[in-house]
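**Q** below are the sequence and a predicted model for it; my questions follow.
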Amino acid sequence: MMGLYQGPRLLDFAKTPSHLQFNKYVLTGYRPVSTAQECLRSLFYMHNELGNIYSHGIPFFLFLVLLPFSIPWMEVDNVWICIVHYLACLSPTIGSVVYHVFMNHVGGEHVYDTLLSLDMFGVCLVNTLGAIPIIYITLLCYPTVQQTALLAYILLSAYGIYCATTARTNILRLRAFVWQGLFRFSLFLFRVYGSGVGSPNSLRLFVIMDSLAVLGGVVNIIQIPERFSPGLFDNWGNSHQIMHVMVICAIIYLHWGTLEDLAWIKSYQCPTE
């Protein structure tokens, strides 16, 4: 596939535009400034963003086609939960693919910042939409609290989206998701120590989901393994690609956990007072 198109001469780190110099340990393989058509052609030759494109592009199409077959649409009273969950699983991958394909567009830093905001918006959506079924089911027996918690989480997520899409560094972007993470963690504690409900098997899956997401973000920030061997991981195996794989794994665990809850809710009845 990589031989279908003869790509342009690639650039070294020092010769690429300054807004693309965000990982000084990736030394080679940078695409030159390109038109939209040229950016699309870069899908078919080797460069240092190809792994980032396909590590989210392939899962996007797999999720798009395969996930609907595993979601129990007809078995759930509130089908909107299934729709929200499906959109949550898709949201981080599509924004990421668009960002990585067109990040070297001739529009320069303005276009780059817009694409990065789109990428961050997708990450915020999986945090927001992915948690809504968890909130709904955890607080199933407390309708008033449930509605308040859903509204609070949406407002909190709106603030997180603003912070993530305007942040200028990876550390600030990761911090934008902290409050959402703490909110979900409080729900997990409510399931364990309070009166929150849900499948006995889903909580472990959700904890693994969040752990993978956090670990991926940390790996991306500290830029390992390329930090220890600059140039060796330019095309494959660098920190951003590792983060991409961890994000996909986190989405899979989110999906498994949500399916456990959706199967559980079919037969659960809240206790009567």
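**A** Ah, there it is. Residues are numbered from 1 along each chain as shown.
**Q** alpha carbons only for contacts and neighbour counts from here, please
**A** Fine.
**Q** what's the first helix or strand after the longest helix anywhere in the chain?
**A** Longest helix of the chain, by residue count under DSSP state H: helix 109-138. Using DSSP states H and E, the helix or strand that follows helix 109-138 in sequence is helix 143-166.
**Q** also this one, for the comparison:
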Amino acid sequence: MAFLAGPRLLDWASSPPHLQFNKFVLTGYRPASSGSGCLRSLFYLHNELGNIYTHGLALLGFLVLVPMTMPWGQLGKDGWLGGTHCVACLAPPAGSVLYHLFMCHQGGSPVYARLLALDMCGVCLVNTLGALPIIHCTLACRPWLRPAALVGYTVLSGVAGWRALTAPSTSARLRAFSWQAAARLLLHAGVVPDLLWAAHHACPVD
């Protein structure tokens, strides 16, 4: 993959302080670079190259396969479900590619903080938009409850996302998403009896 001769890479001690979050990665750090320098790092070996390409290949795969395999014709008036599913699939790898590619930007810690927030936004979107089609389908036997459940979960996800973006630590970010996990668990626990009943009966027409 080393198509171009890259700059001299740094060891952990010589890397910028905001990039010294993993003491077990001893070397291979890119020096502070301009935007074009960050793009150029796509073509020489360094310790983020694997992260960039694995997320990038996933992004390209989703861009091709998700819209192509979505049963758009069967969704009808619920076509928005397909759109939210596509965005939910694309957001995490897109945010991760930008984060890993530009994390060595010469703008330093402020730019890095924005990139980390962008990466977290991808996680927030997959937890939010990715759940909306599930909630919509879960409430097939209670269509009257769908609007309240979808709006409520979206608002709750906004709060969880804000808490994750402003969290002071990794553990605090994980705790922020526990709100969403609890909401989905309670929702699914409440409708499982409906789903079991629906397996032997016809749900009301939406």
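**A** Happy to help now that I have it. This structure is a prediction, so every number in the text was calculated from the model and none was measured.
**Q** circling back to that earlier point, what packs against the longest helix of the first structure?
**A** Secondary-structure packing of helix 109-138 of the first structure (3 or more C-alpha pairs under 8 Å, 6 or more residues apart in numbering; DSSP states H and E): helix 79-102, helix 143-166, helix 178-193, helix 239-265.
**Q** and those helices as CSV, adding distance to Y30 of the first structure and mean neighbour count?
**A** CSV is the format used below for those (distance: least, C-alpha to C-alpha, whole Å; neighbours: other C-alpha atoms under 10 Å):
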stretch, distance to Y30 of the first structure, mean neighbour count
helix 79-102, 12, 21
helix 143-166, 24, 17
helix 178-193, 32, 16
helix 239-265, 15, 22
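**Q** circling back to that earlier point, and the longest helix of the first structure against the second structure, how far off on average?
**A** In the superposition with the second structure, the average deviation recorded for helix 109-138 of the first structure is 0.5 Å (mean C-alpha distance after the TM-score superposition for the first structure).
**Q** now do that helix: distance to the chain's middle.
**A** 7 Å (C-alpha atoms, centre = their mean, to the nearest Å).
**Q** re earlier: can you redo the helices and strands packed on helix 109-138 of the first structure as a markdown table with distance to L67 of the first structure?
**A** Output for those, formatted as a markdown table (distance: least, C-alpha to C-alpha, whole Å):
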| stretch | distance to L67 of the first structure |
| --- | --- |
| helix 79-102 | 7 |
| helix 143-166 | 24 |
| helix 178-193 | 23 |
| helix 239-265 | 9 |
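**Q** out of these, which is closest to R204 of the first structure?
**A** helix 239-265 (8.0 Å; C-alpha to C-alpha).
**Q** angle of that closest one against helix 109-138?
**A** 30 degrees (axes from the mean of the first three to the mean of the last three C-alpha atoms, to 10 degrees).
**Q** tell me, helix 239-265 of the first structure lands on which residues of the second structure?
**A** On the second structure, no counterpart of helix 239-265 of the first structure exists by TM-score structural alignment.
**Q** helices and strands around that helix, which ones?
**A** Right, helix 239-265 of the first structure is packed against helix 50-70, helix 79-102, helix 109-138, helix 202-222 by 3+ C-alpha pairs under 8 Å, 6+ apart.
**Q** for R175 of the first structure, which of these is the nearest?
**A** Among these, the nearest to R175 of the first structure by C-alpha to C-alpha is helix 202-222 (10.1 Å).
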